[in-house]
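In: return a 3D structure for these sequence lines:
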Amino acid sequence: MQDCNSAKNPMSATDVPQLNDGAQPTDATRYRRVLGKLQYLSFTLLDINFSINKLSQFMYCPSEVHWKALKRVLRYLQSTIQLALHIQRDNDFKLYMYSDADWAGDVSDRASTTGYILFFSQNLVSWSSNKQRTIARTSTDAEYRAVASALDETNWVTNLLKELHVSLPQAPTIYCDNVGATYLCANPIFHTRMKHIAVEFHFVRKQVQQNQVHIVHIHAADQLADTLTKALPKSTFDKHLFKLGVITHGLS
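Out: Modelled structure (predicted):
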């Protein structure tokens, strides 16, 4: 695919692959071989992380539609080979996280997708895109589970920094675009509405009450973690990549 046509984004925002699409099956061995190589590449390329996570869900019975979507990722990589994650020097040791969930976004089983992005100072240091294991009954449920996953990662990085004798000037902040989940993290009144959530997720509220972390609401348009929960239109995708520090190599 060296001379292939370029793709503006790794996955179409209007034609997301599905499990049962009715298309003819494709060569599963070929599909898994290419996807396996891209999985390793996604460890360092945030922009294809969601797409690879999504396409990995079809590796046991891929169709021609899935293969076409996988080739789109390759065409995107070919046209954006100059992009790189920009790391810059900074003495402002703040730790903050963007957490998001695409509630019932998978039309096959209505599972939600969790995405989080962690910044240390102005530099992106960690990210994740994963399908939630249980079905969320409400958007607040899905977002709260995403915050819990984000807090797990935040705690791990915080402990790592302590071992490296790096002290944070303030408690880490997690940005969430769901008002209900933000209130639930701090307000016990909402507990009666969310009893179906496993007990372990309420460790979020405990750390908020102990001022070990701050959960802050932001507007959905500023939610950078959207990049890891759903396929985005070209304009939104590019805007998020720029804010995440994924820019053309050599520019600052």
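
In: could you use CA atoms for every contact and neighbour count after this?
Out: OK.

In: buried sites along the stretch of helix or strand Gln78 belongs to?
Out: Using DSSP states H and E, Gln78 falls within helix 64-79. For helix 64-79, the neighbour count (16 or more other CA atoms under 10 Å) marks 64-67, 69-79 as buried.

In: one more sequence to fold, the one below, so I can look at both together:
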Amino acid sequence: MEQNHRLAHASGEPFAHPDQYRRLVGRLVYLSATRPELSYSVHVLAQFLSVPQVSHWDAAIRVLRYLKGSLGQVILLRPTTDLRLTAFCDSDWAACPFNRRSLSGYFVFLGRSPVSWKIKKQPTVATSSSEVEYRSMALTSRDLKWLKMLLFVLGVKHSKPMQLFCDNQSALHIAKNPVFHERMKHIEVDCHFVRDELVNGNISTSYVLMGHQLADILTKALGRQHFDFLLCKLGIRNLHAPT
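Out: Below is the predicted model of the structure:
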């Protein structure tokens, strides 16, 4: 997706074949189940299914050109005995220009391999970036808890706390210091959920620099250099690339 795009404010002519656009986006939705780097682009394109414009179709074709140049790109599942769960969560405050709802995204790793990811528009409008990040932390914590139970059923015990990385220090302080909760009553449920998981030793939170926030690839359009850097960090490799 083009960086700093303004597809939501596009005012060009309507696309002549909207059914063709819908079919293409529908196929990209299924493809994003194994190609996480497409998730943000698919999320943006899927918002214009009712009345797509020519600029939206051009953006979809841009995604197809990217796919044509990376046919061998896959998630590399590494053979390792390290089965610890770690997660990176991020959000884009007031990302939607229509209703100013924020966008949350997260990656969950089993060892060094990504096994779960999600991008979701938050159901309510947030009044601060800290609130947005904290809701993203709560969403990620729920998925971590579910994956831990699933691994236990499969015979994999996870005794150590699961690591949750976030690039918002304010949200991390709220999670660790219950005094902050009095100022955040409008997200009290999420506050107490993450706080309880911290107290029970199920998760531990850590700060990660913005440039190394792996979930950025799910919440915003990035430049080519940063996009390729995050792909490498996610363990996504192109099998057809020359060695």
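
In: still on that earlier bit, out of the buried residues of helix 64-79 of the first structure, which two sit at the greatest distance?
Out: Glu64 and Ser79 (22.6 Å; CA to CA).

In: for the second structure, what spans make up the strands?
Out: Using DSSP state E, the strands assigned to the second structure run over residues 73-75, 85-92, 103-110, 113-121, 162-166, 203-207, 236-238.

In: what span of the first structure is the fourth one aligned with?
Out: Residues 123-131 of the first structure are the counterpart of strand 113-121 of the second structure, counting by TM-score structural alignment.

In: so what does the helix holding Gln78 of the first structure touch, helix or strand wise?
Out: helix 49-55 (3 or more CA pairs under 8 Å, 6 or more residues apart in numbering; DSSP states H and E).

In: what does the helix it packs on rub up against?
Out: 10-11, 17, 35, 38-39, 42-43, 66, 69-70, 73, 128-130, 227-231 (CA atoms under 8 Å, 6 or more residues apart in numbering).

In: number of residues surrounding Leu103 of the second structure?
Out: By the measure other CA atoms under 10 Å, the count of residues near Leu103 of the second structure is 24.

In: what's the match for it in the first structure?
Out: Aligning on TM-score structural alignment places Leu103 of the second structure opposite Thr113 in the first structure.

In: kindly provide the distance from the closest residue to its match other than its chain neighbours to Gly250 of the first structure.
Out: Excluding the flanking residues, the one nearest Thr113 of the first structure by CA to CA, 6 or more residues apart in numbering is Lys131, at 4.4 Å. Distance of Lys131 of the first structure to Gly250 of the first structure, computed by CA to CA, to the nearest Å: 35 Å.

In: neighbour-wise, which of those two wins?
Out: Higher neighbour count among Lys131 of the first structure and Gly250: Lys131, with 20 against 9, using other CA under 10 Å.

In: now do the contacts for the more buried one.
Out: With contact set as CA under 8 Å, 6+ apart, Lys131 of the first structure has these partners: 111-114.

In: what is the nearest of those to Asn123 of the first structure?
Out: Distance to Asn123 of the first structure across the contacts of Lys131 of the first structure (CA to CA) is lowest for Thr114, with 21.0 Å.

In: the closest one against Asn130, yeah?
Out: Yes - using CA atoms under 8 Å, Thr114 of the first structure is in contact with Asn130, at 5.3 Å.

In: ok, these two, which is more surrounded?
Out: More neighbours surround Thr114 than the other of Thr114 of the first structure and Asn130, with 28 against 19 (other CA under 10 Å).

In: can you map out the helices along the second structure?
Out: Counting by DSSP state H, the second structure has these helices, from start to end: 18-31, 39-45, 54-68, 129-153, 169-176, 188-199, 216-219, 224-233.

In: centre of the chain to the last one, how far?
Out: Read that as helix 224-233 of the second structure. Centroid separation between helix 224-233 of the second structure and its chain, computed with CA atoms, centre = their mean, to the nearest Å, is 15 Å.

In: how big is the offset of it relative to the first structure?
Out: Helix 224-233 of the second structure differs from its equivalent in the first structure by a mean of 0.3 Å after superposition (mean CA distance after the TM-score superposition for the first structure).

In: mind listing what's buried along stretch 79-94 of the second structure?
Out: Those would be 84-94, for stretch 79-94 of the second structure by 16+ other CA under 10 Å.

In: just the endpoints, please. Distance across it?
Out: 40 Å.

In: read off where that stretch ends up in the first structure.
Out: Going by TM-score structural alignment: stretch 79-94 of the second structure matches residues 89-104.

In: ok, for the residue most central in space within the second structure, nearest residue in space, not its chain neighbours?
Out: Nearest to the geometric centre of the second structure sits Gly105, at 2.5 Å (CA atoms, centre = their mean). Excluding the flanking residues, the one nearest Gly105 of the second structure by CA to CA, 6+ apart is Ile119, at 4.3 Å.

In: Trp57 of the second structure now?
Out: Per CA to CA, 6+ apart, closest to Trp57 of the second structure is Tyr21, 6.6 Å.

In: looking at the first structure, name the residue matched to that neighbour.
Out: Checking TM-score structural alignment: Tyr21 of the second structure goes with Tyr31.

In: can you check Lys68 of the second structure too?
Out: Matched to the first structure by TM-score structural alignment, Lys68 of the second structure sits across from Gln78.

In: can you tell me what Asn178 of the first structure aligns to in the second structure?
Out: Aligned by TM-score structural alignment, Asn178 of the first structure pairs with Asn168 of the second structure.
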